[in-house]
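> turn this into a model:
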Amino acid sequence: MKTNGEQGIRGRVAIVGMGVAKSGERWDCGPEELLLEAWMEAMADARIGPDDIQAAFVGGLAPWQFNLVTGARGIPVSGIENACATGGDLFRNGALAIASGAYDLVVVAAAGKQRDAGTTGIVMAGDPSTVGMEAIVHNGSVPRNFALYATRYMHHYGFSYEELRRVLARIAVKNHRHGLLNEKAALRKEVTLEEAMKAPMIAWPLNLYDCCANVDGAACAVLASPAVARRLRDDYVLVQGIGIASGWREGRIRRSYAFTMFPENVLAAQRAYAEAGIRDPRSELSHVELHDAFTVNELVDYEDMGLAPRGEAGRLVEEGYFDLGGPLPVNTDGGLKCTGHPVPATGLKQLYECYRQAQGTAGPRQVPNVRLSMAHSQGGLTGSFTTTVTILSPRD
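All right, here's what the predicted structure looks like:
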């Protein structure tokens, strides 16, 4: 941890280019082709070539795959894996490399080929030696794991089943409506509140429209020092803060674990806000991307991130507070719910939307007068999550 008075990463790293492959069932592509699609957009956006890159950080890919696809030769390439938080952690490592002064220009990139896995979602390997809560968490499906949060939230805050289902359905409807405006989203389909409330059950009380789809996709970002960024473009985007926190398995071994919050979210947000100088995130943030792998994720995340008081996020959801046109638009690209979840690339894909919002280039999804945009990425399971929180702003 930095000592008091140190600046940290704030204002010392710029994004000068980003690219995202269209998400979905990309049967015609391997991870290399998906990376190439994102890479070409990022290079054109930054107006540079492979010879300008000094280092790279990759997820879901081997270093040789990155060099083969991009034409980079002999540069240092580091591979990072952090479950569904891989993209956010990749970005953090690339940003730290720039802020340290080790490099002036680096690339962070990831690709996920989820549809070739032969399953409909992330597979839990399981461990027959585990017992109790450890067995429930580790040996079950991912939807079942997050359903535990929905049932406990419902009980703790006194929601009826119908009340909770309405709030979760409202989140799904919002994200589907936003996803219609995103030409790169995997699911561009509007759903009604009734459809979202009555869809087939997956893991009670979560139904089909509460769960994101694991899809194929890729994303790429070019990071630079502000001095280099000023030479490349006028509308670069600055990194104002990054926070990260990892769990210590308390959700699996402690009876006191609440199941109404993600402690890693709270810690990561506190660290990012402190670095960015944010005191009241709900009023200071202009736009947010949350890790809505499940609608209950988004519901709890609102409260963990300080965007809603505990137990009151549902009321704000019903009021349209987080809709495009509302006071604080969330998941304007459609979120994981509609853009899909190409696991290693998801965090970078979220940052792509924040980058576009901060530039003012998000098209029909644009939030007016963006000052600060935040991306939240979360990977793992109960008590052993890693969360990254990244805050961006337009150039100074």
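
> please make it C-alpha for all contacts and neighbour counts, starting now.
OK.

> does the residue of the chain most remote from its centre lie in a helix or a strand, and which?
Taking CA atoms, centre = their mean, the residue of the chain most remote from its mean C-alpha position is Ser129, at 32.6 Å. Here Ser129 is covered by no helix or strand, with elements defined by DSSP states H and E.

> gap between it and His138?
11 Å (CA to CA, to the nearest Å).

> cool, and Val167?
From Val167 to His138 the distance is 28 Å (CA to CA).

> over to Thr260?
19 Å.

> higher neighbour count, those two?
Counted by other CA atoms under 10 Å, Thr260 and His138 do not tie: Thr260 has more neighbours, with 24 against 20.

> which residues does that one contact?
Contact analysis of Thr260 by CA atoms under 8 Å, 6 or more residues apart in numbering lists Tyr149, Arg152, Tyr153, His156, Val300.

> and if you look at Met18?
38-39, 41-43, 45-46, 219-222, 352, 355 are the contacts of Met18 under CA under 8 Å, 6+ apart.

> and it, that's in a helix?
No. Judged by DSSP: H, G, I helix; E, B strand; the rest coil, Met18 forms no part of a helix; its state is strand.

> for the stretch 1-150 of the chain, which segments count as helices?
Under the criterion DSSP state H, counting those that start in this stretch, helices of the stretch 1-150 of the chain are mapped to 31-46, 63-70, 86-99, 132-138, 142-156.

> and this one, so I can compare the two:
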Amino acid sequence: MSGFKDSTAVVGMGCTRFGDLWAQSTDDLLIEASSAALESAGLGLGDVDAFWLGTTRSGSSGLALSKPLKIRNKPVTRVENFCATGSEALRGACYAVASGAVDVAMAIGVEKLKDSPHAGLVAGTIFDDGTTMDATAPALFSALVDAYQRKYGLDDRTMREVLTHVAWKNHANGARNPRAQFRKEIDKETISTAQAVAGKLRLFDCSGMADGAAAAIVVRGEDAGRHSDAPLYVKALEVAAGPGGGAVGADADLTSFPEVVASARRAYAAAGIDRPAEQLALAEVHDCFTPTELVLLEDLGFAEPGKGWRDVMDGRFDAAGVLPVNVDGGLKAFGHPVGASGLRMIYECWLQLRGEAGDRQIPGIGPGTSRTRALTQNLGGPPGDCVSFVSILGIERG
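Below is the predicted model of the structure:
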């Protein structure tokens, strides 16, 4: 989007705890996240001109938000884009503000999955021509493992060590996060010998289901200083929807997501980034399964194709590494309430870049340093039939 860089900024955020929130309803979560976002921006509900709600299964139409928040006769748009749903809400809010249509917008994402009929493993019915393969998400993403091994010559033992390190890292990060669903470190032996789920994926290779909500307040970049002394300026928001060729064709390459490559390239160009592994302070990526994170590291340009596994084992993406990835625990440990996950990623960037992550704070980033930008990435849908979202945000304008 030409001229979009720094035209909008996030000036307030809120995020609930993610997890098995049996005692909280969807309405409770929406109220908690929106109230926290408004408070951090120093605004009231009446100051918001328009709202974007992201949810896949926890409400229909704008009424899902207007009822619990008692919003009176203002525009509320409900959006859905697979696991990029929360990010899609942010994109809508930012585009509206950037266009001049509204001055203040709220993006909010929510999902209640733990006490819903959604089983977590099988997606809902999508009407198509009848040729879509009926398989669970773990089965579909397990194909990444074999494809990566074949292409780059990794034996089973090495691949298992790589996937184990990804899970171990993200659980270690989540153990330090008070809002995470899983707050317990898991040793590598337990991870590597856990129950098989699908193909070569084991229990701890898979993210879990969760309840939760997250919200952001968006204003024009030039107005950000009125609401926050440390806003996050939006450098780029890019979405790519693939042609839906599936993952079973003769030309299918399951060692890369073309949609991720396309959305990342456009985001880097818009933000003026040409060395992402060096220029970003942190990244939140869509680790729905451990091999997904491995492939994403290469697609996003953090590692060379076929060499990402070495960088994983060298600790380059650990919390103390060169480029921390999923320092809040990621989907793996923070949890994955689908409609909220994209905004949860933005929330971690909000904390880290502002120096407000407490004992989880990454040293040497934020104001006064050369590391002032962060990336988030969502992947929605299975390999071969997916969408990708990439955002880049920064604490400094320009």
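
> just among the contacts of Met18 of the first structure, which is most surrounded?
Neighbour counts for the contacts of Met18 of the first structure (other CA under 10 Å) peak at Ala219, which has 35 neighbours.

> Arg73 of the first structure against Asn67, yeah?
Yes. Counting by CA atoms under 8 Å, Arg73 of the first structure touches Asn67, with 6.1 Å between them.

> tell me the counterpart of Gly277 of the second structure in the first structure.
For residue 277 of the second structure the amino acid is Ala, not Gly. In the first structure, Ala277 of the second structure lines up with Arg282, judged by TM-score structural alignment.

> what's the helix or strand for its match?
helix 281-284.

> any buried residues in the host helix or strand of Val317 of the first structure, and which?
Using DSSP H and E, Val317 of the first structure sits in helix 313-319. In terms of neighbour count (16 or more other CA atoms under 10 Å), helix 313-319 of the first structure has its buried residues at Ala313, Gly314, Leu316, Val317, Glu318.

> where in the second structure does that helix fall?
If you align by TM-score structural alignment, helix 313-319 of the first structure falls on residues 308-314 of the second structure.

> just give me how far that stretch sits from the chain centre.
When distances are taken as CA atoms, centre = their mean, to the nearest Å, stretch 308-314 of the second structure is centred 22 Å away from the chain's centroid.

> check stretch 187-201 of the first structure too.
Chain-centre distance of stretch 187-201 of the first structure: 22 Å, with CA atoms, centre = their mean.

> going along the chain, name the strands of the stretch 51-200 of the second structure.
For the stretch 51-200 of the second structure, the strands defined by DSSP state E, counting those that start in this stretch occupy 76-79, 104-111, 196-198.

> neighbours of the spatially closest residue to Lys235 of the second structure that is not a sequence neighbour, how many?
Spatially, and ignoring its direct neighbours in sequence, Lys235 of the second structure is nearest to Lys5 (4.4 Å; CA to CA, 6 or more residues apart in numbering). Neighbour count for Lys5 of the second structure, taken as other CA under 10 Å: 23.

> quick one: map Lys5 of the second structure onto the first structure.
By TM-score structural alignment, Lys5 of the second structure lines up with Arg10.

> any idea which helix is longest in the first structure?
Taking DSSP state H as the criterion, the first structure has its longest helix at helix 161-179.

> quick check: that one aligns to which part of the second structure?
Using TM-score structural alignment, helix 161-179 of the first structure pairs with 156-174 in the second structure.

> average offset of the matching stretch relative to the first structure?
Following the fit onto the first structure, the mean deviation recorded for stretch 156-174 of the second structure is 0.6 Å by mean CA distance after the TM-score superposition for the first structure.

> so the match of Ala277 of the second structure sits right up against Leu307, yeah?
Yes. Using CA under 8 Å, Arg282 of the first structure is in contact with Leu307, at 4.7 Å.

> neighbour count: the two, which is higher?
Counting neighbours by other CA under 10 Å for Arg282 of the first structure and for Leu307 shows that Leu307 has the greater number, 20 against 16.

> now that one: how far from Asn145 of the first structure?
Counting by CA to CA - Leu307 of the first structure and Asn145 of the first structure are separated by 24 Å.

> now the strands for the stretch 201-350 of the second structure?
201-202, 212-220, 232-241, 282-284.

> can you lay out these as TSV showing distance to Val102 of the second structure?
Putting the strands of the stretch 201-350 of the second structure into TSV (distance: least, CA to CA, whole Å) gives the following:
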stretch	distance to Val102 of the second structure
strand 201-202	46
strand 212-220	9
strand 232-241	17
strand 282-284	29
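
> those: which one's closest to Ser25 of the second structure?
strand 212-220 (9.7 Å; CA to CA).

> farthest-apart pair in the contacts of Thr260 of the first structure, please.
His156 and Val300 (12.5 Å).

> surely Gly383 of the first structure touches Ser256?
No. Counting by CA under 8 Å, Gly383 of the first structure does not reach Ser256; the two are 11.5 Å apart.

> which one of the two is surrounded by more residues?
When Gly383 of the first structure and Ser256 are compared for neighbours, Gly383 comes out ahead with 21 against 8, by other CA under 10 Å.

> helix, strand, or coil at that one?
Under three-state DSSP, Gly383 of the first structure falls in the coil class.

> show me what stretch 299-317 of the first structure is in contact with.
Taking CA under 8 Å, 6+ apart as the rule, stretch 299-317 of the first structure contacts 157, 167-168, 170-171, 260-263, 265-266, 269, 280-282, 290-291, 322.
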